[in-house]
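Chemist: sharing a sequence plus its predicted fold:
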Amino acid sequence: MKKLISIISVSFVASPIFANSASDNKSAQSASINIKSQPNIVLIYADDIGYGDLSSYGAKQVNTPNTDTLAANGIRFTNAHSAAATSTPSRYGLFTGEYPWRRRGTGVANGDAALIINPDRVTLPKVLQQMGYTTGAVGKWHLGIGDKSGEQDWNGHVTPGPAEIGFDYSYIMAETGDRVPCVFMENQRVVNLNPNDPIHVSYKENFEGEPTGKDNPELLTKLHPSHGHNQSIVNGISRIGYMKGGRSALWEDENIADSITVHATRFIERNSDKPFFLYFGTNDIHVPRYPHERFRGVTEMGHRGDAIVQFDWSVGEIVKALKKAGIFENTLIIITSDNGPVVDDGYHDGSVEGLMDHKPWGPFRGGKYSNFEAGTRVPFIVHWPERVNPNVSPALISQIDMTATMAVLTGFEKTDKIPDDSQNQLNAWLGIDISGRDYIISSAGSLSILTRVWKYIEPSSGRSYNPLTNTELGNSSDDQLYNIVTDRSEYENVADKNPQIVEEMKKLLDFEKKKGINLEL
């Protein structure tokens, strides 16, 4: 018991277990790291793919051969976590290295939200830019764009955006699939926009004469909403928010994967003669799920299962492009997801009926939006033929470490500009260290803190269950403590049996809450 308590003690600064934590860990150059050249870096960031959604992680009802091949020839992590249980805050943590719960305004962003990342701060793409990388962002964004929410001029150059936080090139969805405006933006201008048909967006009221899913269900030719998502209709699917105009620029949902995959592979082709970083944020498998017709029906799991196969196809196209360019061996590929799974997230798409024995959450409890483990425990695959040997790693790792780890990998020296939340975990990524972090903090309304043995969820007044998404949210007015090794499904709350552990976890969480408050870079 004393040993367990020492692991989570707030006096960890003096503990050898925590000696290389936080900022010290960011700058530590392990003697075992000997990088011959700067690798190309491809980060494939899936949307809503859960721990149990890939066949390499145990799925039986769906096959993901392209992803599985990378997992079999790289390192497949079994204890990796996103920074939050929803999209926007996870991406914020990914690019800034700062826990999103430290910052107001990092919740799920509306389609007309301003850019939530301060352009003046150090970010993951800026680190790589300074180290000579050409940087590109392709696919889902959902971090806001422009300087004022609701005041963007969608018919011109919208700034600040990807360029201001470090991307040399961007081809992104304006925000996310179920929110207007439903257009692509290339280098922060709407693609294929007819200036005689300008775009107007509102999240307050509809535009006169524009149909909605609520009032005009007869116009919903592709999907019907199950809850919410009943405002403006775009391409036969109703969305969140109101939009008019921009008809020539609207995407077709079944072509989103093709469009962003083509632009991702073109970025690889254009930059194959120099180091590059590609952030490839897939729309799959976020709602509205409406895969291309060549994928519809390839599983018996409805659109959700078919979208997983479509995601895997995109992974295969990235690999093909890298091999064609002759740079596959020296490319670091990371595949992970922004949060855990959800089945019905607002549309009738056959996913609930087709779930069968498939368990998107794997052996864990909860899912997207949840404090329970499936909210943030996600697939995480590292593939780098020149440096990584095939393995399965139990190391505790977090996407919050992306910035600090990439900084060490590439030799970035201004590590004092990277938040202490982000730690250098390169040895874990390379399979040298199978322990990883001492603890991580996750957010889903309330906060939880996870070590390699214990998980503590702080008391919350939030509801415990969301009937719309059929998700256990993990909120309780009581302290919750789980031995995550012996009870990974989090069904036995042992807080009453371990008051000292609870007290230490609370102190550590309180310490983290107090440090870095109002941190500005």
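Modeler: Happy to help now that I have it.

Chemist: from here on, contacts and neighbour counts on C-alpha atoms
Modeler: Will do.

Chemist: now for the one residue sitting closest to the centre of the chain: which residues touch it?
Modeler: The chain has residue 338 as the residue nearest its centroid, 1.9 Å off, counting by C-alpha atoms, centre = their mean. Applying C-alpha atoms under 8 Å, 6 or more residues apart in numbering, we find residue 338 in contact with 45-49, 82, 84-87, 90-91, 376, 378.

Chemist: same question for residue 67.
Modeler: 54, 56, 312, 315, 316 are the contacts of residue 67 under C-alpha under 8 Å, 6+ apart.

Chemist: next step: those residues restricted to strands.
Modeler: Nothing among the contacts of residue 67 maps onto strands, per DSSP state E.

Chemist: redo those residues as a markdown table? Include neighbour count.
Modeler: Formatted as a markdown table, the contacts of residue 67 follow (neighbours: other C-alpha atoms under 10 Å):
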| residue | neighbour count |
| --- | --- |
| 54 | 24 |
| 56 | 21 |
| 312 | 20 |
| 315 | 21 |
| 316 | 19 |
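
Chemist: from those, which is closest to residue 326?
Modeler: Nearest to residue 326 out of these is residue 316 (C-alpha to C-alpha; 15.3 Å).

Chemist: any idea how far the closest one lies from residue 70?
Modeler: 10 Å (C-alpha to C-alpha, to the nearest Å).

Chemist: do residue 3 as well
Modeler: Counting by C-alpha to C-alpha, the gap from residue 3 to residue 70 is 38 Å.

Chemist: could you do residue 6 as well?
Modeler: Residue 6 is 38 Å from residue 70, by C-alpha to C-alpha.

Chemist: just want to know which of the two has more residues nearby.
Modeler: The neighbour comparison of residue 6 against residue 70 (other C-alpha atoms under 10 Å) goes to residue 70, with 24 against 15.

Chemist: putting a second one here so we can go through both:
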Amino acid sequence: MKKTVLASLIAMTAMSSNALAADTNTTNNAAKPNVVIFYVDDLGYGDLASYGHQIVKTPHIDKLAAEGVKFTQYYSPAPLCSPSRAGMLTGRTPYRTGIRSWIPDSQNVHIGWGERTLAHMLQDEGYNTALMGKVHLNGGSHMTEHPQAKDLGFDYSFAMYAGWQKNKKVETPNADGSLRHGKIYPDNFIRNGKAVGETNDYAGGIVADESIQWLDTLNKEDPFFLYVPFPEVHTPIASPQKYLDMYSDYITDFAKKNPDLYHWDWKGQPYRGQGEYYANISYMDEQVGRIVSKLKEIGEYDNTIIMFSSDNGPVTREARKTWELNMAGETGGLRGRKDNLFEGGIRVPLIMKGAGITANSQSHEPVYGLDIVPTLSEMVGFELPTDRVIDGVSFTSAFKEGGEVTRTKPMIWTIDMPYQDDPINEYAVRIDDYKLILDRDGNAKYLFNIELDPYEVENLVGKADFKAKVEELSSAYKAYRAEIEQDDILLHHYAKPKA
């Protein structure tokens, strides 16, 4: 990334806007491309074969990478699921949307009613829109005072609103206190507002089935937006035996003898090995492949923009909760994991395929989830809302070899984790190669040069040579934070409108 001074970029905005308008007008005169977004839960930067995993097999996702562009410095909007999803779908820093952390079931927290999502924007362009998988932008489907899938711009939904897969049969403790066993077939899917009830398959397969069936019902004259936020690979993980057999060398004898032992009962039990986690990734990969195959079957693959990414970093072997035991997420050696602002918590895979993207290419340009909406705005040809702040920018320039992205504000990440023993990281801000992590009081805690030190080993805070850099990034953070806290949509359009 070429070194620039952030302030000087503001003068370039008018030129960039004129170029974007020209591109958008060109796109509007052509057939609209379809959009498919695969958004996986808790998948780490190093969890795919195409991102360096030496054991896990992900042939379908790797093929997408071979036919598109792979980003090596893509960041999720936040290190936890709810704020990440809010940021990606709106192009706005999650704190603006009313979501500061993950949302427990029945908690009175939700995305603001005034927010406009990517689905709303594409609906306005005549797109059929569908959501298949995990929503996690409200307290649950039973909380009708919160925006539901339809309110978020989705004509059709097959949604799991809670934070993880449910299965009442195995969630209910055994009366005699013995360990619980049972396949994790979810029973909390809601189809277009109506409960589906018990199912007889694992979550990823059900989501893929529903997606394929929906694609079969479409009027081929209209473009479509299919958003597939898979519940995998969030705990509790569960996969068909075929995939467990693929990784039998990495599954312990205890796990093989107790394949259906429920995750909440893993505490105090023998280690299960990494194989079950690997199996879940390959199972998810197969479901991506099934949906892609359907796009080809109906003749829409070549006219579809496909994006594959993750909502945040992985649960590594450093389990912090009972339900995180025996996970084996990989960050590619990056520091941190899900729930913190070190690279391992926010740097995740991004693969994109579509018109204008060179096959089998790679970009090292720093981009993040808030850029998805502006990027698709340029690729599809729709206007961004003008009545609110959009924090991201288009990164179509990064589709070209060595292409750079112009920003007029720093990249910023937020996460509210007051219940942690050491809640040091609530904000992070990046300008050029430097990233500053600040605590809840706005005190600078860590400064890293990410280009020279991607593993965040050398903390530059407190070193005399970098005092000015800390002050520069701290000032940028303070200005950005003040702007977020005065956001008009957040202050005035959070509550449900009166009928």
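Modeler: Structure's in. What do you need? Everything quoted here is computed from the prediction, not taken from an experiment.

Chemist: TM-score for the pair, please.
Modeler: For this chain pair, the superposition-based TM-score is 0.79 by TM-score structural alignment, normalised by the length of structure 2; 439 aligned residues with a C-alpha RMSD of 3.3 Å.

Chemist: rewinding a little: the residue nearest to the centre of structure 1 -> structure 2?
Modeler: Mapped onto structure 2 by TM-score structural alignment, residue 338 of structure 1 lines up with residue 311.

Chemist: with residue 250 of structure 1 instead?
Modeler: Under TM-score structural alignment, residue 250 of structure 1 pairs with residue 198 in structure 2.

Chemist: likewise residue 278 of structure 1?
Modeler: Residue 278 of structure 1 maps onto residue 226 in structure 2, by TM-score structural alignment.

Chemist: if we can go back for a sec, now, the contacts of residue 338 of structure 1 that are in strands?
Modeler: Per DSSP E, the subset of the contacts of residue 338 of structure 1 in strands is 45, 46.

Chemist: list only those of the contacts of residue 338 of structure 1 flagged as buried.
Modeler: 45-49, 82, 84-87, 90-91, 376, 378 (16 or more other C-alpha atoms under 10 Å).

Chemist: residue 129 of structure 2 - that's part of a strand, no?
Modeler: Yes - if the criterion is DSSP: H, G, I helix; E, B strand; the rest coil, then residue 129 of structure 2 is within a strand.

Chemist: now which residue in structure 1 aligns to it?
Modeler: Aligned partner of residue 129 of structure 2 by TM-score structural alignment: residue 135.

Chemist: distance of its match from residue 360 of structure 1?
Modeler: For residue 135 of structure 1 relative to residue 360 of structure 1 (C-alpha to C-alpha), the value is 32 Å.

Chemist: check contacts around residue 153 of structure 2.
Modeler: 117, 118, 119, 120, 123, 129.

Chemist: tell me which element residue 26 of structure 2 falls in.
Modeler: helix 13-28 (DSSP states H and E).

Chemist: and the residue lying closest to residue 169 of structure 2 once chain neighbours are set aside, how far from residue 168 of structure 2?
Modeler: Excluding the flanking residues, the one nearest residue 169 of structure 2 by C-alpha to C-alpha, 6 or more residues apart in numbering is residue 182, at 7.4 Å. Noted for residue 182 of structure 2: a distance of 10 Å to residue 168 of structure 2, by C-alpha to C-alpha.

Chemist: next: residue 354 of structure 2.
Modeler: Distance from residue 354 of structure 2 to residue 168 of structure 2, by C-alpha to C-alpha: 41 Å.

Chemist: these two: which has the busier surroundings?
Modeler: residue 354 (21 against 13).

Chemist: tell me the counterpart of that one in structure 1.
Modeler: Checking TM-score structural alignment: residue 354 of structure 2 goes with residue 384.

Chemist: and the closest residue to that match other than its chain neighbours, how far from residue 38 of structure 1?
Modeler: Among residues not flanking residue 384 of structure 1 along the chain, residue 332 sits closest, at 4.6 Å (C-alpha to C-alpha, 6+ apart). In this view, residue 332 of structure 1 and residue 38 of structure 1 are 10 Å apart by C-alpha to C-alpha.

Chemist: let me know the secondary structure of the equivalent of residue 164 of structure 1 over in structure 2.
Modeler: Using TM-score structural alignment, the partner of residue 164 of structure 1 in structure 2 is residue 151. Here residue 151 of structure 2 takes the helix state, with states given by three-state DSSP.

Chemist: residue 151 of structure 2: neighbouring residues, count only.
Modeler: 15.

Chemist: tabulate the buried ones among the contacts of residue 338 of structure 1 (TSV), appending distance to residue 112 of structure 1.
Modeler: Formatted as TSV, these follow (distance: C-alpha to C-alpha, whole Å):
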residue	distance to residue 112 of structure 1
45	22
46	22
47	20
48	22
49	25
82	24
84	21
85	21
86	18
87	16
90	19
91	17
376	26
378	28
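
Chemist: among these, name the ones in helices.
Modeler: 87, 90, 91 (DSSP state H).

Chemist: can I get the residues you listed in JSON lines with distance to residue 142 of structure 1?
Modeler: Output for these, formatted as JSON lines (distance: C-alpha to C-alpha, whole Å):
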{"residue": "87", "distance to residue 142 of structure 1": "7"}
{"residue": "90", "distance to residue 142 of structure 1": "10"}
{"residue": "91", "distance to residue 142 of structure 1": "8"}
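
Chemist: return the closest of these with respect to residue 292 of structure 1.
Modeler: residue 87 (23.2 Å).

Chemist: for the closest one, give me its contacts.
Modeler: Here residue 87 of structure 1 is in contact with 47, 108, 142, 338, 339 (C-alpha under 8 Å, 6+ apart).

Chemist: in structure 2, which of these still touch?
Modeler: Of the contacts of residue 87 of structure 1, the ones still in contact in structure 2 (both residues aligned by TM-score structural alignment, their matches' C-alpha atoms under 8 Å) are 47, 108, 142, 338, 339.

Chemist: same list, those, but as TSV with secondary structure and distance to residue 483 of structure 1 please.
Modeler: Shown next, in TSV, are those (DSSP: H, G, I helix; E, B strand; the rest coil; distance: C-alpha to C-alpha, whole Å):
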residue	secondary structure	distance to residue 483 of structure 1
47	coil	28
108	coil	30
142	coil	34
338	coil	25
339	coil	22
